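Undergrad: pasting the sequence and the predicted coordinates here, then a few questions.
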Amino acid sequence: MSASHPAGLTEQDVLLALKGVQDPDLKRDLVDLGMIKDIRITDQLLELTVNLTTPACPLKGKIEADVREAIGRNLGNARELRVNMSADVRGKGVIEKGDIPGVRNVIAVGSGKGGVGKSTLAASLAYGLQHYGSKVGLMDADVYGPSVPHLVGASGRPMAKGERIQPIEANGLKLMSIGFLVKPEQAVIMRGPMLHGIVNQFLHQVDWGELDYLVIDLPPGTGDVPLTLSQTLPLTGAVVVCTPQEVALLDATRAVAMFRQLKVPLLGMVENMSFLDPPGGGDRMYPFGHGGARRRAEELDVPFLGEVPLVFDIREKGDIGLLHETLAEGSPSRPYLLGVVEALAQQISIRNLKAPRMPTLEIIS
């Protein structure tokens, strides 16, 4: 039974007033989802908190407006209304074999071919999720071409603490890459079983701590590493990066097919190098065509997360190890990258609500 409050208003009254207000992405009632918290009622004030499923929620403003409208309509405006917006990133809700303790969501970023900016996008997604206040790790599983350390300006050799490997940190992002373990000019040559061991060690022997998201940069193509990941732990889902031209889309289609065969949910596709705005002004250019990834995503029934233009700022910042600065105020790439990040966070929340359990991997001989 709800406790009574001044003028007879109760917490139950507030919850009833908010029944029917939905999260637009999750298509569920905020009250049913347990997102209404910390209701406080006095003679002059009604205060409550809306606890979102991700701090990167793109519809935060609409949800707050809907809550305010419902309170005013159902309870009147006799008190000052204070709506606090918070977020608590949710995982899939169940513990499964292979889960990394403390890590709520694991996102694989892949591509059908090299040269599409996959590693740059993986690191940008990690920094973008962190930008909104989440705890994020980035694992470089592109063993043959480990570019993440260079992109984020990280160096050093991971140290062991007890039986756990301590990740390298760069601007608050927890990192692990074979690039920290070999010389920059050294070629990495290893067969499948060695790859399997490296990936397993990075996943389960690294002290990742408490993370909302662990982003994994996969090697391009459809080789051993995605298979190892699928067998090793339940992935929240995968993102496929491609460029607009047809040859890249053909390979991206194969990547989508691979993830589906491995029973990994598709969180979405991103079109990278989508267009170019000349620095001195002039008409927008489409060096590789335009819109191909959006059309292919629709054909494959995969969410489309957005376009990232061919921006010199991304290349320049990545080259000098300052990729996080692409998200700074005034950066030309910022709105596009944050748009993709918000769409990705949205899809992760939807995935965790609708399908809390991962299916068992089936290997067809």
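TA: Sure thing, it's come through. If you're wondering where the values come from, they're calculated on a predicted model, not measured in any experiment.

Undergrad: contacts and neighbour counts: CA atoms only from here.
TA: OK.

Undergrad: buried ones in the lengthiest helix in the chain, by neighbour count?
TA: Taking DSSP state H as the criterion, the chain has its longest helix at helix 334-354. Neighbour-count burial for helix 334-354 flags 334-335, 337-353 (criterion: 16 or more other C-alpha atoms under 10 Å).

Undergrad: now do stretch 142-150
TA: Asp142, Val143, Gly145, Pro146, Ser147, Val148, Pro149, His150.

Undergrad: with stretch 288-306 instead?
TA: Buried-residue list, stretch 288-306, by 16+ other C-alpha under 10 Å: 288, 290-294, 296-297, 302-306.

Undergrad: equivalent analysis for stretch 72-88, please.
TA: Those would be Leu75, Leu81, Val83, Met85, Ala87, for stretch 72-88 by 16+ other C-alpha under 10 Å.

Undergrad: tell me which of those residues fall in helices.
TA: Taking DSSP H as the definition of helices, the buried residues of stretch 72-88 contribute Leu75.

Undergrad: with the buried residues of stretch 72-88 in mind, which one is nearest to Met258?
TA: Ala87 (33.2 Å; C-alpha to C-alpha).

Undergrad: quick check: the closest one vs Pro332, distance?
TA: Distance, Ala87 to Pro332, using C-alpha to C-alpha, to the nearest Å: 27 Å.

Undergrad: state the pair within the buried residues of stretch 142-150 that is farthest apart.
TA: Every pair in the buried residues of stretch 142-150 was compared (C-alpha to C-alpha); the two farthest apart turn out to be Val143 and His150, at 13.9 Å.

Undergrad: putting a second one here so we can go through both:
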Amino acid sequence: MAEMTTTVNPPTAQQVRAALERVQDPEIHRSIVELDMVKSVEVDAHGTVDVAIYLTVSGCPLKDRLAQDINEQVTALGGVESVRIEMDVMSAEQRQALQAKLRGGRPEREIPFAQPGSLTRVYAVASGKGGVGKSSVTVNLAAAMAAKGLKVGIVDADIYGHSVPRMLGIEGRPTQVQDMIMAPDAFGVRVISIGMFVPGNEPVVWRGPMLHRALNQFLADVYWGDLDVLLLDLPPGTGDVAISVAQLVPNAELLVVTTPQQAAAEVAERAGTIALQTRQRIAGVVENMSWLPCPHCGEKVEVFGSGGGEAVAEALTVATGAKVPLLGQVPLDLRLREGGDRGEPLVLADPDAPAAEVLRGIADRLTTRARGLVGMSLGVSPVAR
């Protein structure tokens, strides 16, 4: 008895477009259909599907990944024998329209996080001096937040000592669409850094006005999307960048990183009290390198002393008149440094490590407040009766 075969009809062009709605641009993270990147779709009677796509720029570094995603979604449809993908490039007018769509009608050069309606929590991670692990804390907090499903971004505002891209394993350069910059991402975290624009390990030799201009461009010209949290990794001290952050994003809250030793704590306290002049809120203090577990007996070895983080939190509470909590004490862990060198945050590589658990706890405390209208200017004036 002959076996019966079932013939599956090829999909319609409309069904193919519906499948393409599930394909996201790898840099913008929005549907290629929504972004008007689908040029045409044709399906013949034999099940061959021809898809023509507009790339945002010529030589798009992620075009192979985009083609793979398109192929996976289309071949999943019944009746598809093969998929042929043609890549075209957007015209200047199409890129201009895309930029306008991404900005959502906002004027150019506007910083979205500084607007009264912004729901993004902005944390400026500060320290009094270098070497306290501020960038390691920033990267691991961002990765922990993204792992919870939040949309997170990092501005590597430490222009002279940029290190965030290495710590997240980012080697690619940003793509530019007209006047808008597409920030690379890793582990669900969007990142922008001056290190992505300078060749090799070339130093950045700039004065104040250039630093301010670069920070403004990172905040206004980068496409960030609808972020839940933005972290700014500030340079040590209370110099130009810290002042620029207060001017450009006045609603940014300070997160002060210190080590237990008193000398570092005194300097960190100075970094925190800048909030008195800039009228910023201090979200809390993180004490890094708090202790080292003895490899033989497991006892805590306080390599850098103790009490520094608590002292900074108490001093800032007195200075500002508002409670400044000690959010956590992160122990010394070789794996934290190794993860940074390897480009893989400890909170993801070894989430059960003591340092990772503390960092995840700090991330939880910083993100427990739901996005809402608290602290926003609603543009409402009292009416006299």
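TA: Arrived safely. Every value quoted in this text rests on a predicted model; they were computed, and no experiment measured them.

Undergrad: wait, which of the buried residues of stretch 142-150 of the first structure is closest to Arg40 of the first structure?
TA: Val148 (46.4 Å).

Undergrad: how about the helices in the stretch 51-200 of the first structure?
TA: 60-75, 118-131, 148-152, 192-204 (DSSP state H, counting those that start in this stretch).

Undergrad: which one of those helices lies closest to Tyr213 of the first structure?
TA: Per C-alpha to C-alpha, nearest to Tyr213 of the first structure of those: helix 118-131, 7.9 Å.

Undergrad: quick one: the closest one to the second structure mean distance?
TA: For helix 118-131 of the first structure, the mean distance to aligned residues of the second structure following superposition is 1.0 Å (mean C-alpha distance after the TM-score superposition for the first structure).

Undergrad: output the contacting helices and strands for that helix.
TA: strand 106-110, strand 136-140, helix 148-152, strand 173-177, strand 213-217, strand 237-242, helix 334-354 (3 or more C-alpha pairs under 8 Å, 6 or more residues apart in numbering; DSSP states H and E).

Undergrad: and Gly375 of the second structure, what pairs with it in the first structure?
TA: Matched across to the first structure, Gly375 of the second structure falls on Ala355, judged by TM-score structural alignment.

Undergrad: for Ser377 of the second structure, give me its contacts.
TA: Applying C-alpha atoms under 8 Å, 6 or more residues apart in numbering, we find Ser377 of the second structure in contact with Pro116, Gly117.

Undergrad: let's see it at 10 Å
TA: Ser377 of the second structure makes contact with Gln115, Pro116, Gly117, according to C-alpha atoms under 10 Å, 6 or more residues apart in numbering.

Undergrad: how close does it get to Leu346 of the second structure?
TA: 38 Å.

Undergrad: before we move on, what about Leu326 of the second structure?
TA: Leu326 of the second structure sits 21 Å away from Leu346 of the second structure, going by C-alpha to C-alpha.

Undergrad: Tyr127 of the first structure contacts Leu323, doesn't it?
TA: Yes. If you go by C-alpha atoms under 10 Å, Tyr127 of the first structure and Leu323 touch, sitting 8.5 Å apart.

Undergrad: so what sits against both of these two?
TA: In contact with both Tyr127 of the first structure and Leu323: Val152, using C-alpha under 10 Å, 6+ apart.

Undergrad: quick one: distance of stretch 120-127 of the second structure to the chain centre.
TA: 12 Å (C-alpha atoms, centre = their mean, to the nearest Å).

Undergrad: that stretch maps to which residues in the first structure?
TA: The aligned range for stretch 120-127 of the second structure is 104-111, by TM-score structural alignment.

Undergrad: likewise for stretch 215-226 of the second structure?
TA: Going by TM-score structural alignment: stretch 215-226 of the second structure matches residues 199-210.

Undergrad: now the matching stretch: buried residues?
TA: For stretch 199-210 of the first structure, by 16+ other C-alpha under 10 Å, it's Val199, Asn200, Phe202, Leu203, His204, Val206, Asp207, Trp208, Gly209.

Undergrad: ok so, going back, summarise which helices and strands the longest helix of the first structure is packed against.
TA: strand 106-110, helix 118-131, strand 237-242, strand 266-272, strand 304-308 (3 or more C-alpha pairs under 10 Å, 6 or more residues apart in numbering; DSSP states H and E).

Undergrad: mind redoing it with 7 Å?
TA: helix 118-131, strand 266-272, strand 304-308 (3 or more C-alpha pairs under 7 Å, 6 or more residues apart in numbering; DSSP states H and E).

Undergrad: show residues contacting the second one.
TA: Strand 266-272 of the first structure is touched from outside by 116-117, 237-244, 293, 297, 302-309, 344, 347-348, with contacts defined as C-alpha atoms under 7 Å, 6 or more residues apart in numbering.

Undergrad: please apply the same query to the first one.
TA: Counting by C-alpha under 7 Å, 6+ apart, the neighbours of helix 118-131 of the first structure from elsewhere in the structure are 56, 109-111, 136, 138, 147-148, 215, 217, 241, 324, 338, 341.

Undergrad: next, the angle strand 213-217 makes with it.
TA: 170 degrees (axes from the mean of the first three to the mean of the last three C-alpha atoms, to 10 degrees).

Undergrad: which position in the second structure pairs with Pro335 of the first structure?
TA: In the second structure, Pro335 of the first structure lands on Glu357 (TM-score structural alignment).

Undergrad: contacting residues for its match?
TA: Applying C-alpha under 7 Å, 6+ apart, the residues contacting Glu357 of the second structure are Pro351.

Undergrad: how near is it to Gly161 of the second structure?
TA: 27 Å.
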